[in-house]
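Novice: Need a 3D model of the following:
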Amino acid sequence: MNAVNKNVTNGILMILSFWLIFVFGLLFYPPIYWTFVLPEIFWIKQCMMTLLMAIIFFLNYFYFTPNVLLKRKYLLFSLIIIALTIALLGASFFFESTYNIRRQINVLNNVPTRKLPQFFDGLVTLSSILMIGVSTSFSVFKKLQKQTQESSDLQKQNLNAELSFLKAQINPHFFFNTLNSIYSLSYTDIEKSRSALQTLSRMMRYILYDSSENKTNLMQEIAFINDHISLMRLRLNDNVKIIFINSTLQVDHKIAPMILMPFIENAFKYGVSVNEKAEIIISLQVENNKLSLKVINTRFDQSNSKQPESYGIGLSNTKRRLELIYPGQYELHIDDNGFNKHFKVELTLELV
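Specialist: Model (predicted):
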């Protein structure tokens, strides 16, 4: 009973933490630092959109995922996602068109009135997908937790690895920052922002659907990595040099989904500095059913004093997953020499 209460408490804390980050980090924090004046109706709209997104989140968490997605009604679940997204777009358009929020902002800041509000809003669309994606992951996570408690010790070990994978599938921090970058980009380069939205949408689709099995196509995994790198280029300045070397696959292979991403995410998380020049080199080669991944990034020991410890936690979890899925079929070497200016990870994996 104590374990059940602990799981329930952890689940509630995860959901509350997500909502605090989402509400403050995406809907309220960026406008606070905008240089122009915002009318009261703008903040009312943000509160109402937050409420609607919360309703969507918990509807999907408690009902749609357990009763539709987990019962393999994939087409119906897709239609539900589309309907919920359209409902959010409609609510946003209602506020914009009824109260002329954009026009009020322009009047308060002595800016010429722009075009009329459009029904499609990229930020609202991606926010809706994010809500459904995260709530789906939490709901599946909850389902798997219950199964873990009822299984044997070996089953518990395998399911815990799967749960860790599901928790790592969606990185809210990455999506929040990317959405903010795209939102800013929409004011300067519409075509580039649309392309970025399409890329992020493709990544969400892969995470929610294509990576749900035990194995996925390596070509799809590489395409996901390439999309991740292209979106990171939007967020980073010219001080960061990114090199991605990728061999052309003649034959596709099967691989455990998201098994390579932690190494790449760590490089972007800890190998980037605001003021200093940085370099991230990613090399992914496949030859004779053997995959070789090499990730090298610049070290910033002074600005990231806890870097080695943080790296250890993330990479130890990934190593545990490699041990469960590829026992005796991989080699992992990590060069974390304090006298070296670079952090290097080399992974060799047998693809069978």
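Novice: Every contact and neighbour count from this point should use C-alpha atoms.
Specialist: Noted.
Novice: where exactly do the strands run in the protein?
Specialist: Taking DSSP state E as the test, the strands found in the chain are 216-217, 240-246, 254-255, 278-287, 290-298, 330-335, 342-350.
Novice: What are the buried residues along the longest one?
Specialist: Residues 278-282, 284, 286 are the ones in strand 278-287 that count as buried (16 or more other C-alpha atoms under 10 Å).
Novice: Ok, the second one next?
Specialist: Judged by neighbour count using 16+ other C-alpha under 10 Å, the buried positions of strand 240-246 are 240, 242.
Novice: got it, and the fifth one?
Specialist: Neighbour-count burial for strand 290-298 flags 291-298 (criterion: 16+ other C-alpha under 10 Å).
Novice: ok so, going back, from the buried residues of strand 278-287, pick the one nearest residue 43.
Specialist: In terms of C-alpha to C-alpha, no member of these lies closer to residue 43 than residue 278, at 38.5 Å.
Novice: How much space separates that closest one from residue 243?
Specialist: 11 Å (C-alpha to C-alpha, to the nearest Å).
Novice: one step back: could I get the buried residues of strand 278-287 as TSV with distance to residue 41?
Specialist: Output for these, formatted as TSV (distance: C-alpha to C-alpha, whole Å):
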residue	distance to residue 41
278	43
279	44
280	44
281	47
282	47
284	50
286	55
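Novice: Of those residues, just say which sits nearest to residue 149.
Specialist: Nearest member of the buried residues of strand 278-287 to residue 149, counting by C-alpha to C-alpha, is residue 284, at 38.4 Å.
Novice: so where's the longest helix in this protein?
Specialist: helix 122-150 (DSSP state H).
Novice: Would you reformat the strands of the chain as a markdown table and include distance to residue 143?
Specialist: Below are the strands of the chain laid out as a markdown table (distance: least, C-alpha to C-alpha, whole Å):
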| stretch | distance to residue 143 |
| --- | --- |
| strand 216-217 | 22 |
| strand 240-246 | 37 |
| strand 254-255 | 25 |
| strand 278-287 | 35 |
| strand 290-298 | 33 |
| strand 330-335 | 31 |
| strand 342-350 | 31 |
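Novice: this one as well, want them side by side:
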Amino acid sequence: MSFLFNIRIIKIFFLSLLFIASLCIVSCGELDFLYDSDEDESTSVDTWGQIMDEPADVFVAADLSDAVKNGIVTGLAKAAEVWGNYGPLEYWVLGTEVDAANDLSELYCERRSQRGDLYKSNCLAHNQQSDHGFESYRKVGYDAITSGQASSSMGRNGARDWGIHRFTSSYPFGFDSVLGATPKGEMITVYHEYFHAVQHAFVFSLDFDERDELMGPTWFVEGAAVYMAELFVRKMLASGDLVMTDNNDLDTFKVSFEFKMDSGKQSIDNDCPGTSFKDITYELGCSYAAYDLGAWAIAYLSDLVADENALLNRFYPKLNELGWEGAFQASFGISSSQFYADFDGFLIKDIEEQSLILSDL
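Specialist: Model (predicted):
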């Protein structure tokens, strides 16, 4: 019989762009088999967006190593330590074996049923059949290992209406140092995912369209998560607040971003010629340019106000009250339209000049 690791973890985050989403890229329709709630909403307490003491719940499939389990636990805990512990949070990690995935799905769907989130039978069927169910995540890891080609998928898959931040991940093989991936590189991915929870914790509406509008354009959502993860993993490694025995050093912050500038521009040229980075969405073939150039955009905005943590110090605390554009102007001192014009000019500068805005880490 497979075993599941249910690890209580100390930090938390994130919320629902949409009920089911892949690696923060592809979205699908919301599930339509929720329970009807008989709860008196006037007596329920909504703790959304509050810093919490309770640890996150991390569920790891039985076929995964202790290195994977400990990496996820450490990453979420350390990210929450520096950005705030937002929850409740569930993080479900798939391996490659069918039996272990089915056991994890059974636990997940029993949990959904007990909480009144989903009917168990529909939950189990969804996990087997959906593009974003547990089986799809298992298959990503299985295909990567059998082909020898690194590929992974993880993301926040809900769920504001359940009052939780819910994540699902394929095999995070970097923690096992396979397929050329490293634990430190995988740690950046965990921080990235957690920052999405932080973003969503500042958006209180239960209405999907309102939440989507408040989150802002794709480049801002994903660029923020890339920038914050790349920066703060390096900062915490340098300070000793994050300790890893991985002997593989990360590229410097500047080298990493120089690569992103090149890859982002190439992605647009090859897959979406003529498209402005501000117009890139998850559905376009050049969607990853929103991640790469979006990270540069956040670095640019942070440099503009001389605050590398401007997102949390300035922007997100204003978001609910002022809306995305209002918070943008109040935080960075310019309108988004003026920023787009200025940033287009920045993008054509030499990389040496561009890199002057980046931290020396």
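Novice: now what about the TM-score between them?
Specialist: These two chains, once laid on top of each other, score a TM-score of 0.33 by TM-score structural alignment, normalised by the length of the first structure; 178 aligned residues with a C-alpha RMSD of 6.1 Å.
Novice: How much space separates residue 324 of the first structure from residue 294 of the first structure?
Specialist: Taking C-alpha to C-alpha, one finds residue 324 of the first structure at 21 Å from residue 294 of the first structure.
Novice: And for residue 129 of the first structure?
Specialist: Residue 129 of the first structure is 32 Å from residue 294 of the first structure, by C-alpha to C-alpha.
Novice: ok, back up a step: I'd like to know which elements the longest helix of the first structure is packed against.
Specialist: When contacts are defined as 3 or more C-alpha pairs under 8 Å, 6 or more residues apart in numbering; DSSP states H and E, helix 122-150 of the first structure packs onto helix 2-22, helix 40-59, helix 65-67, helix 74-99, helix 153-169, helix 172-185, helix 190-205.
Novice: Between helix 172-185 and the first one, find me the angle.
Specialist: Between the direction of helix 2-22 of the first structure and that of helix 172-185, the angle (axes from the mean of the first three to the mean of the last three C-alpha atoms, to 10 degrees) works out to 20 degrees.
Novice: list the helices and strands helix 2-22 of the first structure packs on?
Specialist: helix 122-150.
Novice: and the helix it packs on, which residues are buried?
Specialist: 122-142, 144-145, 148.
Novice: Likewise for stretch 175-188 of the first structure?
Specialist: 175-176, 178-183, 185-186.
Novice: which residues are contacting it?
Specialist: Applying C-alpha atoms under 8 Å, 6 or more residues apart in numbering, the external contacts of stretch 175-188 of the first structure come out as 22, 25-26, 30, 123, 126, 130, 192-194, 196-197, 231-232, 234-235.
Novice: hmm, which two among these are most spread apart?
Specialist: 22 and 192 (24.3 Å).
Novice: Show me which of the two is the more surrounded one.
Specialist: residue 22 (20 against 14; other C-alpha atoms under 10 Å).
Novice: Skipping adjacent residues, who's closest to the more buried one in space?
Specialist: With C-alpha to C-alpha, 6 or more residues apart in numbering as the criterion, residue 22 of the first structure has its nearest non-adjacent residue at 7.6 Å, and that residue is residue 176.
Novice: any idea how far the one you found is from residue 343 of the first structure?
Specialist: Following C-alpha to C-alpha, the distance that separates residue 176 of the first structure from residue 343 of the first structure is 26 Å.
Novice: Same check on residue 179 of the first structure?
Specialist: Counting by C-alpha to C-alpha - residue 179 of the first structure and residue 343 of the first structure are separated by 29 Å.
Novice: And residue 242 of the first structure, by the same measure?
Specialist: 15 Å.
Novice: and what of residue 318 of the first structure?
Specialist: In terms of C-alpha to C-alpha, residue 318 of the first structure sits 17 Å off from residue 343 of the first structure.
Novice: do residue 59 of the first structure as well
Specialist: Per C-alpha to C-alpha, residue 59 of the first structure is found 44 Å from residue 343 of the first structure.
Novice: Residue 255 of the first structure now?
Specialist: 25 Å.
Novice: Help me confirm that residue 220 of the second structure comes into contact with residue 294.
Specialist: Yes. If you go by C-alpha atoms under 8 Å, residue 220 of the second structure and residue 294 touch, sitting 6.0 Å apart.
Novice: neighbour-wise, which of those two wins?
Specialist: residue 294 (29 against 19).
Novice: same for the helix or strand encompassing that one, what does it pack against?
Specialist: Using DSSP states H and E, residue 294 of the second structure falls within helix 288-304. Applying 3+ C-alpha pairs under 8 Å, 6+ apart, one finds that helix 288-304 of the second structure contacts helix 218-239, helix 253-271, helix 316-332.
Novice: right, so those: which one is the most enclosed?
Specialist: Each of those was assessed for mean neighbour count using mean count of other C-alpha atoms under 10 Å. The highest is helix 218-239, with a mean of 22.
Novice: Return the list of helices and strands in contact with that one.
Specialist: helix 183-201, helix 253-271, helix 288-304.
Novice: if we go to 6 Å?
Specialist: Judged by 3 or more C-alpha pairs under 6 Å, 6 or more residues apart in numbering; DSSP states H and E, helix 218-239 of the second structure is in contact with helix 183-201, helix 288-304.
Novice: quick one: which of the ones you listed is nearest residue 9 of the second structure?
Specialist: Using C-alpha to C-alpha, those put helix 183-201 closest to residue 9 of the second structure, at 12.8 Å.
Novice: Quick check: next helix or strand after that closest one?
Specialist: Counting by DSSP H and E, what follows helix 183-201 of the second structure is helix 208-215.
Novice: Now do that following helix against helix 316-332, angle only.
Specialist: Going by the same axes, to 10 degrees, helix 208-215 of the second structure makes 40 degrees with helix 316-332.
Novice: What residues sit buried inside helix 208-215 of the second structure?
Specialist: Residues of helix 208-215 of the second structure classed as buried by neighbour count (16+ other C-alpha under 10 Å): 211-212, 214-215.
Novice: can you check stretch 192-204 of the first structure too?
Specialist: In stretch 192-204 of the first structure, counting by 16+ other C-alpha under 10 Å, buried: 193, 196-197, 199-201, 203-204.
Novice: Dump the helices and strands packed on helix 122-150 of the first structure to TSV, plus distance to residue 265 of the first structure.
Specialist: Converted to TSV, those look like this (distance: least, C-alpha to C-alpha, whole Å):
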stretch	distance to residue 265 of the first structure
helix 2-22	20
helix 40-59	26
helix 65-67	28
helix 74-99	28
helix 153-169	11
helix 172-185	9
helix 190-205	14
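Novice: Which of these sits closest to residue 261 of the first structure?
Specialist: That would be helix 153-169 among those, by C-alpha to C-alpha, at 9.4 Å.
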